[in-house]
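[1] I would like to see how this sequence folds:
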Amino acid sequence: MKILIICHEHPPLGGGGGSAASRFAMNLAGQGDEVLFVTSTYKDMPLREQTDGYGVFRFDISRKNKFGCDIPELIRFGLRGKRFIDELFKDYRPDAIAAFFAIPSGYVARYASQKYKIPYIVSLRGGDVPGFLSRELWFYQFLATPLLKKIMGSAKRVFSNSRYLARLGEKTSKSEIAVVPNGFDTELYKPDFSKRPGGLVNILFAGRLVYQKGLDVALKAVSILDKTRFHLNIVGSGPLEGELKALAARLNLAGSTTFMGWLTKSELLKLYQQSHILVIPSRDEGLPNVVTEAMSCSMAVVGTNCGGIPELVENGVNGYVVEPDDIKAFSEKLGGLISDTDTINKFCENSREMAGRWSWADAANRLRGLINEH
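    All right, here's what the predicted structure looks like:
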């Protein structure tokens, strides 16, 4: 089958949505499908390349940031994407289109479907769902909702990566949304216990430094704990970086926290292998890749009861889930873990076992099944 994937981001650009789309592409191609991935370019990236068994075609949207797009850039992706499709389809026709993010990719897919009579499916990833991150995105989502209804209504199927996003999306689509969770890659992400120190517990946070991710909660939670028992490594950057570094200094965490900026995939893998506990204190989430990667590397997880996090973290099995912004509960769960090596080891073992239940190959098969539904 010839499958066209459309997403405004593709590694090394963007975040979890583009990364997930690329993993679907790689596994579909590995299973024999002919996959082409249309995305945006940045600086001197090649406009065409072959990677992991599939083709990547890029076009310019005057993108200014490697890690995310602003609203004008998303609009340009939609408008220029239509022109790009017209040029592409002069000598190429897929059997189906998979759009990751209803806006802007779903907008381009709907245009291609209506003009060239090709079915498309849409993957909801978070920010494209009204009600997700409503504090930051409510106005954008309010304006976009009429278009979102058309995009979802015209799609052959709509799917999300978590039950939470599916329920949220169904309020807009008024029809059933399938769930295709992100896969676990237990071959690439695997533990190496020789890298984990004895005595000191390594805690890891990885994500954008924005309000949604809740790092301020984690910093306040660990500031209550015995600082000789742990070290918190913080991977990522963002608009709140200066403010969060100042908060860490005020909380006397300079000696027990390290802000590391963004890391390469291989550098992050080594850090997973060196760490015991992942903290994900988010205020809203889809199905975060960082949790699936950490679980594959046999890490315990302390997260919040929001989005798809409780679909990955089972209380008392591979970690703990507390309510968002509950600093006291977050601190209590972390404190209990760093003083109980046996429980950490049990949670780490359970995470690795749970990661083996659903692979990216399984996810790709499910996506293909949605395309082939009658």
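
[2] only C-alpha atoms from now on, for both contacts and neighbour counts.
    Fine.

[3] contact partners for residue 81?
    59, 108 (Cα atoms under 8 Å, 6 or more residues apart in numbering).

[4] I have a second one here; can you model it like the first so I can compare?
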Amino acid sequence: MMADNRLKLLVTASTFPRGEHDTEPRFVLDLCKCLNKNYKVSVLVPAYPGCKDLEHIEGIEVIRYHYLPFNKLETLCYPGAIVPRIKEKKIRSLQVPFLFLGLAWKLFKIQTNYDVIHSHWLIPQGIVQSFFQHPFILTCHGGDIKALNFSVIKKLKYYALKHASQITFVSKDLMQFTEEHICKDKSIEYKSSVIPMGVDTTRFSPSFRINDYFTNDSKKTVLFVGRFAEKKGISYLIESMKNVPAHLVLVGTGPLDMQLKREASSAGISCQFMGAKSHEELSKIYASADVLCVPSITASNGDTEGMPTVIAEGMASGLPVVATRHGGIPAIVQDGVNGFLVPEKSSEQLADKLNKLLSDKTLYTLFREKAIQTAEEFSYDELAKKYREVIDKALSESR
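    Down below sits the predicted model:
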């Protein structure tokens, strides 16, 4: 048996699938699978009630760290993201310091077994990692940069960014915000790059389409996929559908679930709430819809999107996109090429562009073809090449 000479890469994250068929976002897993061809990848993520401490998911070793004495109480991170779960139950905020400490203790015990560490999200992974003398890459996704920028937290963010070996941002907008509001001294320019999250083009394709999947009346379908949270701007999409003769399908769940159902009922539109779905189910849902709508907005607490992975998934499935000009979205949605961009919070312009796409077959076909081509540029195989360059830089600088 040949020895495995690959360098060891530890990936830390707070959002990660709990199993192969979980509905949690899997972009970190998909990237790890591609990087595993060149590095021996392990993933370190928080525990959840009933979890295994060590398991393999799709060939990737997954280590779960504990942060409370009783596993049944470790409910901060799943299902969904940390901030929405705290909003759902304020008492969960008491778990946050223990999450930091749990991660720090686990890293203290195991990080020397790895050549390099890749920390996804500044909070808590990047901040905790920055206090260890070990080469690490920090990937910033959006809300971890733009939200919670007050006194101590902002200083901790600066400290983490300054001590990272290399930094990647999922959008140019995010990198510019960081340089203008957190690292004003230009101390991170030389080690920063923009690499978005992407799509597994083998999992998403127009070939998965099922005709009349949502309705039996041949009505066109507008699709939204994502968490039901303020920054997703779903209320503006529901309002816009009053003037769009199409069926709206909303896939996901979250703190605004009941509010959005009331809004859809009050609007009197044709609307279907499908709940959270696994990626196997999503492949059929995307391909069976007609247009993907991503109406993201800046939330009241400053939270924003980086570059939503649903856009690349939708495009790979053959969907033109109508989205807001927000965060990193313009990096993938080219206005008038593979979709349309409109201002945030404009239900009127969302309706106008949706109607334009759904009523013009020639334009729709052109956008659809361009969308599929764009998705190829965002495949994880292509993005992994860029991440390998960044990882190799971090390793070479540490020697």
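
[5] so what touches stretch 15-34 of the first structure?
    Judged by Cα under 8 Å, 6+ apart, the contacts made with stretch 15-34 of the first structure from elsewhere in the structure are 1-3, 5, 7-11, 35-37, 52-54, 67-68, 100-101, 125, 182, 288-289, 360-361, 363-365.

[6] now stretch 44-59 of the second structure
    In this structure, residues lying in contact with stretch 44-59 of the second structure by Cα under 8 Å, 6+ apart are 10-16, 19-20, 33, 61-67, 71-75, 77-78, 99, 103.

[7] helices of the stretch 1-150 of the first structure, residue ranges please.
    16-30, 71-88, 107-116, 134-154 (DSSP state H, counting those that start in this stretch).

[8] mind listing the strands for the first structure?
    For the first structure, the strands identified by DSSP state E occupy 2-6, 34-40, 48-51, 54-59, 96-100, 120-124, 157-160, 178-179, 201-206, 230-235, 257-261, 277-280, 300-304, 319-322, in order along the chain.

[9] can you list these in a markdown table and add distance to residue 334 of the first structure and mean neighbour count?
    Putting the strands of the first structure into a markdown table (distance: least, Cα to Cα, whole Å; neighbours: other Cα atoms under 10 Å) gives the following:
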| stretch | distance to residue 334 of the first structure | mean neighbour count |
| --- | --- | --- |
| strand 2-6 | 40 | 23 |
| strand 34-40 | 40 | 23 |
| strand 48-51 | 40 | 12 |
| strand 54-59 | 42 | 20 |
| strand 96-100 | 35 | 27 |
| strand 120-124 | 32 | 27 |
| strand 157-160 | 30 | 25 |
| strand 178-179 | 31 | 21 |
| strand 201-206 | 9 | 23 |
| strand 230-235 | 10 | 20 |
| strand 257-261 | 15 | 16 |
| strand 277-280 | 9 | 26 |
| strand 300-304 | 7 | 28 |
| strand 319-322 | 9 | 23 |
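
[10] let's have those in CSV, adding distance to residue 168 of the first structure.
    Shown next, in CSV, are those (distance: least, Cα to Cα, whole Å):
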stretch, distance to residue 168 of the first structure
strand 2-6, 23
strand 34-40, 26
strand 48-51, 34
strand 54-59, 31
strand 96-100, 17
strand 120-124, 10
strand 157-160, 10
strand 178-179, 12
strand 201-206, 25
strand 230-235, 29
strand 257-261, 32
strand 277-280, 21
strand 300-304, 18
strand 319-322, 21
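
[11] for residue 294 of the first structure, find the nearest of those.
    Among the strands of the first structure, strand 277-280 comes nearest to residue 294 of the first structure, with 6.9 Å by Cα to Cα.

[12] and the closest one, which stretch of the second structure?
    Per TM-score structural alignment, the counterpart of strand 277-280 of the first structure in the second structure is residues 291-294.

[13] contacts for that stretch?
    Outside stretch 291-294 of the second structure, the residues that reach it (Cα under 8 Å, 6+ apart) are 221-224, 232, 237, 286, 311, 314, 319-324, 354, 358.

[14] now do 10 Å
    Residues from elsewhere that reach stretch 291-294 of the second structure, judged by Cα atoms under 10 Å, 6 or more residues apart in numbering: 220-226, 232-234, 237, 248-250, 286, 308, 310-311, 313-315, 318-326, 329, 339-341, 350, 354, 357-358, 364, 368.

[15] about what we covered before: nearest to residue 85 of the first structure, of the strands of the first structure?
    Go through these one by one with Cα to Cα and the one that ends up closest to residue 85 of the first structure is strand 34-40, at 9.0 Å.

[16] so the closest one matches what in the second structure?
    Correspondence between strand 34-40 of the first structure and the second structure is established over residues 40-46, with TM-score structural alignment as the criterion.

[17] comparing the matching stretch with the first structure, how large is the average distance?
    Comparison of stretch 40-46 of the second structure with the first structure after fitting gives an average deviation of 0.7 Å (mean Cα distance after the TM-score superposition for the first structure).

[18] longest single helix anywhere in the second structure?
    Residue-count comparison of every helix in the second structure, with assignments taken from DSSP state H, identifies helix 380-398 as the longest.

[19] next, the angle from that one to strand 116-120.
    Between helix 380-398 of the second structure and strand 116-120, the angle formed by their directions is 130 degrees, by axes from the mean of the first three to the mean of the last three Cα atoms, to 10 degrees.

[20] packing partners for helix 380-398 of the second structure?
    If contacts are counted by 3 or more Cα pairs under 10 Å, 6 or more residues apart in numbering; DSSP states H and E, helix 380-398 of the second structure sits against helix 27-35, strand 116-120, strand 136-140, strand 166-169, strand 192-194.

[21] looking at those, which is nearest to residue 243 of the second structure?
    Comparing these against residue 243 of the second structure with Cα to Cα, the closest turns out to be helix 27-35 (34.2 Å).

[22] now the closest one against strand 116-120, angle please.
    Inter-element angle recorded for helix 27-35 of the second structure and strand 116-120: 150 degrees (by the same axes, to 10 degrees).

[23] with the first structure superposed, average distance for helix 27-35 of the second structure?
    Compared with the first structure, helix 27-35 of the second structure is 1.5 Å away on average (mean Cα distance after the TM-score superposition for the first structure).

[24] which residues touch the residue nearest to residue 113 of the first structure when sequence neighbours are not counted?
    In space, residue 113 of the first structure comes closest to residue 119 once its chain neighbours are excluded; the distance is 5.8 Å by Cα to Cα, 6 or more residues apart in numbering. Contact analysis of residue 119 of the first structure by Cα under 10 Å, 6+ apart lists 94-98, 109-110, 112-113, 154-157, 371.

[25] go on, residue 330 of the second structure?
    By Cα under 10 Å, 6+ apart, the residues touching residue 330 of the second structure are 171-173, 307, 323-324, 340-341.
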